[in-house]
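Asks: Got a sequence here, can you build the structure:
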Amino acid sequence: MSSIKQFQVTFDCAEPERVARFWCEVLGYVVPPPPEGFATWDDFDRSLPAEEQGSAFACVDPSGVGPRLFFQRVPEGKTVKNRLHLDVRVGTGLVGDERLAVLEAECARLIALGAERVQLLPADGVNESCLVMRDVEGNEFCLD
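Replies: Below is the predicted model of the structure:
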């Protein structure tokens, strides 16, 4: 039997720091300390060749439980639906109107951060309701 592996989730994006800071707010993640020898991430970034400056950023779960999120600059924009997305679990264990109220409250908070509401997927007898959203660069995710 193989052991469980750690993993990170990587986002392709145009503005890595902007998208990373959005997800820090969504998930309660934090920016990790800069590499040894640098007082700030800005100091580290300025040490890179000009073409690499601003090309990546990361955030981590302060409890160490969740995966690291890594954001890398790519030249092309998003053009189609994501093949992978995050489900932000805010309504776990809730059903009906109570669940919808929690989803709507979190949706309003995330819209204030720059997210976009796409659509409500109502409960269907098998799955509970969830809200499809987009982050600050249009990547889909669900409030579940």
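Asks: CA only for contacts and neighbour counts going forward, please
Replies: Noted.
Asks: quick one: the closest residue to Arg99 other than its chain neighbours from Asp43, how far?
Replies: In space, and not counting its chain neighbours, Arg99 is closest to Gly91: 5.5 Å by C-alpha to C-alpha, 6 or more residues apart in numbering. Here the criterion is C-alpha to C-alpha, to the nearest Å. By it, Gly91 lies 40 Å from Asp43.
Asks: so Arg99 is in which element?
Replies: Here Arg99 sits within helix 96-112, counting by DSSP states H and E.
Asks: To check against the first, give me the structure of this:
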Amino acid sequence: MASVKQVQITFDCADPERVARFWCEVLGYVAPSPPEGFATWDDFNRSLAPEDRGAWFACGDPTGAGPRLYFQRVPEGKVVKNRVHLDVRVGTGLVGEERLAVLEAECARLVALGAVRGKLLLADEENESCLLMQDVEGNEFCLD
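Replies: Below you'll find the model as predicted:
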């Protein structure tokens, strides 16, 4: 049996490039170069049939350590809570007020990029504090 070497995370969305560029800013990811023969992604999109323009976009960890993120346009909007979400690990190893300060600072940065702040879940006997958020299209994620 073969073992999995890489994972790609796929997002269904209305505007793939917009959502991808948001996540590039969140994670420090980069968009790939346009396909060979095209100077820009806009040039590439103009070469496609109108219905295929902007149908997908991707980004990746420049170090190669993290998974590739793929964003694909779907006709339906988001209507229910995600069954899978990303935890953006900004407070790893921190506790108490120090952890809360890091979560709040990152939240402020992401809200400026178009994210929506959700509920702050304070530490309990089993878990450290985390902050629920939504990306630019309402996909839930946690600052952890």
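Asks: element containing the residue nearest the centre of the first structure, please.
Replies: Closest to where the C-alpha atoms of the first structure average out (C-alpha atoms, centre = their mean) is Trp23, at 3.8 Å. For Trp23 of the first structure, the host element (DSSP H and E) is helix 16-27.
Asks: For burial, what's the neighbour tally of Cys13 of the second structure?
Replies: By the criterion of other C-alpha atoms under 10 Å, Cys13 of the second structure has 24 neighbours.
Asks: no wait, Arg73 of the second structure
Replies: Other residues close to Arg73 of the second structure by other C-alpha under 10 Å number 19.
Asks: do the same with Ala20 of the second structure
Replies: 26.
Asks: just Thr63 of the second structure next, same as before
Replies: Neighbours of Thr63 of the second structure under the rule other C-alpha under 10 Å: 9.
Asks: what secondary structure does it sit in?
Replies: Three-state call for Thr63 of the second structure (DSSP: H, G, I helix; E, B strand; the rest coil): coil.
Asks: where's it relative to Gly28 of the second structure, distance?
Replies: Thr63 of the second structure sits 10 Å away from Gly28 of the second structure, going by C-alpha to C-alpha.
Asks: Over to Asn82 of the second structure?
Replies: From Asn82 of the second structure to Gly28 of the second structure the distance is 23 Å (C-alpha to C-alpha).
Asks: cool, Glu125 of the second structure as well?
Replies: 32 Å.
Asks: Those two: which is more packed in?
Replies: Between Glu125 of the second structure and Gly28, counted using other C-alpha under 10 Å, Gly28 has the larger neighbour count: 14 against 5.
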